[in-house]
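**Student:** sequence and predicted model, in that order:
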Amino acid sequence: MTTLSEEKAEDIVEIDLRGKSEMGDYMVVASGRSTRQVSALADKIIEKAKSEANVFSRVEGKATGDWVLIDTGDVIVHLFRPEVRDFYQIEKMWMDPADAPKA
């Protein structure tokens, strides 16, 4: 999440998946202001996972930059343009109601 903050990602949410799903331990959801920023954020996350943890991530959606999914194994990262994130509201599917952001 530090990389996302440093790179000016917006509305960063970390969701604990332990006990909820076998696909990973954590999910991180964040927004970029444009397709270009979403793609750049994805590049930073992919490079950091590779250089610091020797993890080769699986990536979907980077070519379009609307919604990029980065699977590092234990952590799943979703990067969205704001309007795409609003449409899918993916964090609502996984967050405990008590942890959900207040409208």
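**Tutor:** That came through, no problem.

**Student:** can we go C-alpha only for contacts and neighbour counts from here?
**Tutor:** Noted.

**Student:** helix/strand/coil for the residue nearest to I76 when sequence neighbours are not counted?
**Tutor:** Nearest non-adjacent residue to I76, counting by Cα to Cα, 6 or more residues apart in numbering: M27, 4.7 Å away. Of the three states, M27 takes strand according to DSSP: H, G, I helix; E, B strand; the rest coil.

**Student:** packing partners of the longest helix along the chain?
**Tutor:** In the chain, taking DSSP state H as the definition, the longest helix is helix 35-53. Applying 3 or more Cα pairs under 8 Å, 6 or more residues apart in numbering; DSSP states H and E, we find helix 35-53 packed against helix 2-6, strand 67-71, strand 75-80.

**Student:** for comparison:
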Amino acid sequence: MALAAADTSPATAPVSDARLDAEEILALVLARLDDDQAEDVVSIELRGKTTIADYMVVASGRAQRHVGAIAEHLVEALKGRGVKGVRVEGFPACDWVLIDASDVIVHIFQPEVRGFYNIEKMWSAAVPGGPATLTRG
């Protein structure tokens, strides 16, 4: 019987003692969102534009339950990788869940709520120093 190789993707890599940097947290977030089939994923680089975080990620879930499941899985993955102080707002309504993972802030919306607030437009157009870098996943 052959043993399967361990999955070491960013979403499931084992915890180490070293603190994850912003790029590693971003990679973990993007991988987890992809695994959970989040829609219209956008990452915005905030470095040099604000001190609240290095990156902001905005994504949509198809419905309240999907938004909740995405958020729950992401929080579990972040904590499992040793990200300290993860804060969550928006449960149990799950129309907009905000996850503060220190260097990366994640917004997970239901589509109609995302359209109403349109925060990626606000952050890409209104930050000092020009538009933020938008990356669609």
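**Tutor:** Received it, and whenever you're ready, just let me know what you need. As the structure is a prediction and not an experimental result, all values here were calculated from the model.

**Student:** how close are the two chains, by TM-score?
**Tutor:** Once superposed, the chains reach a TM-score of 0.91 (TM-score structural alignment, normalised by the length of structure 1), with 101 aligned residues with a Cα RMSD of 1.8 Å.

**Student:** rewinding a little: average gap between the longest helix of structure 1 and structure 2?
**Tutor:** Once superposed with structure 2, the aligned residues differ from helix 35-53 of structure 1 by a mean of 0.7 Å; criterion: mean Cα distance after the TM-score superposition for structure 1.

**Student:** what residues does that helix touch?
**Tutor:** 3-4, 7, 9, 31-32, 55-57, 62-68, 70, 72, 79-81 (Cα atoms under 8 Å, 6 or more residues apart in numbering).

**Student:** what sits against the residue nearest to the spatial centre of structure 2?
**Tutor:** Of all residues in structure 2, the one closest to the mean position by Cα atoms, centre = their mean is V106, 3.8 Å from it. Applying Cα under 8 Å, 6+ apart, one finds that V106 of structure 2 lies in contact with 56-59, 98-100.

**Student:** my understanding was that V83 of structure 2 contacts A101; is that so?
**Tutor:** Yes. Counting by Cα atoms under 8 Å, V83 of structure 2 does reach A101; the two are 7.0 Å apart.

**Student:** excluding residues flanking it in the chain, which one is nearest A59 of structure 2?
**Tutor:** In space, A59 of structure 2 is closest to V41, 4.4 Å off (Cα to Cα, 6+ apart).

**Student:** residue in structure 1 matching the one you found?
**Tutor:** Under the alignment (TM-score structural alignment), V41 of structure 2 maps onto I12 of structure 1.

**Student:** now which of the contacts of helix 35-53 of structure 1 would you call buried?
**Tutor:** Neighbour-count burial (16 or more other Cα atoms under 10 Å) applied to the contacts of helix 35-53 of structure 1 gives 4, 9, 31-32, 56-57, 62, 65-68, 70, 72, 79-81.

**Student:** right, and the pair among those with maximum separation?
**Tutor:** F56 and R81 (24.0 Å; Cα to Cα).

**Student:** number of nearby residues for the alignment partner in structure 2 of K50 of structure 1?
**Tutor:** Alignment note (TM-score structural alignment): K50 of structure 1 maps to K79 of structure 2. The number of residues packed near K79 of structure 2 is 15, by other Cα atoms under 10 Å.
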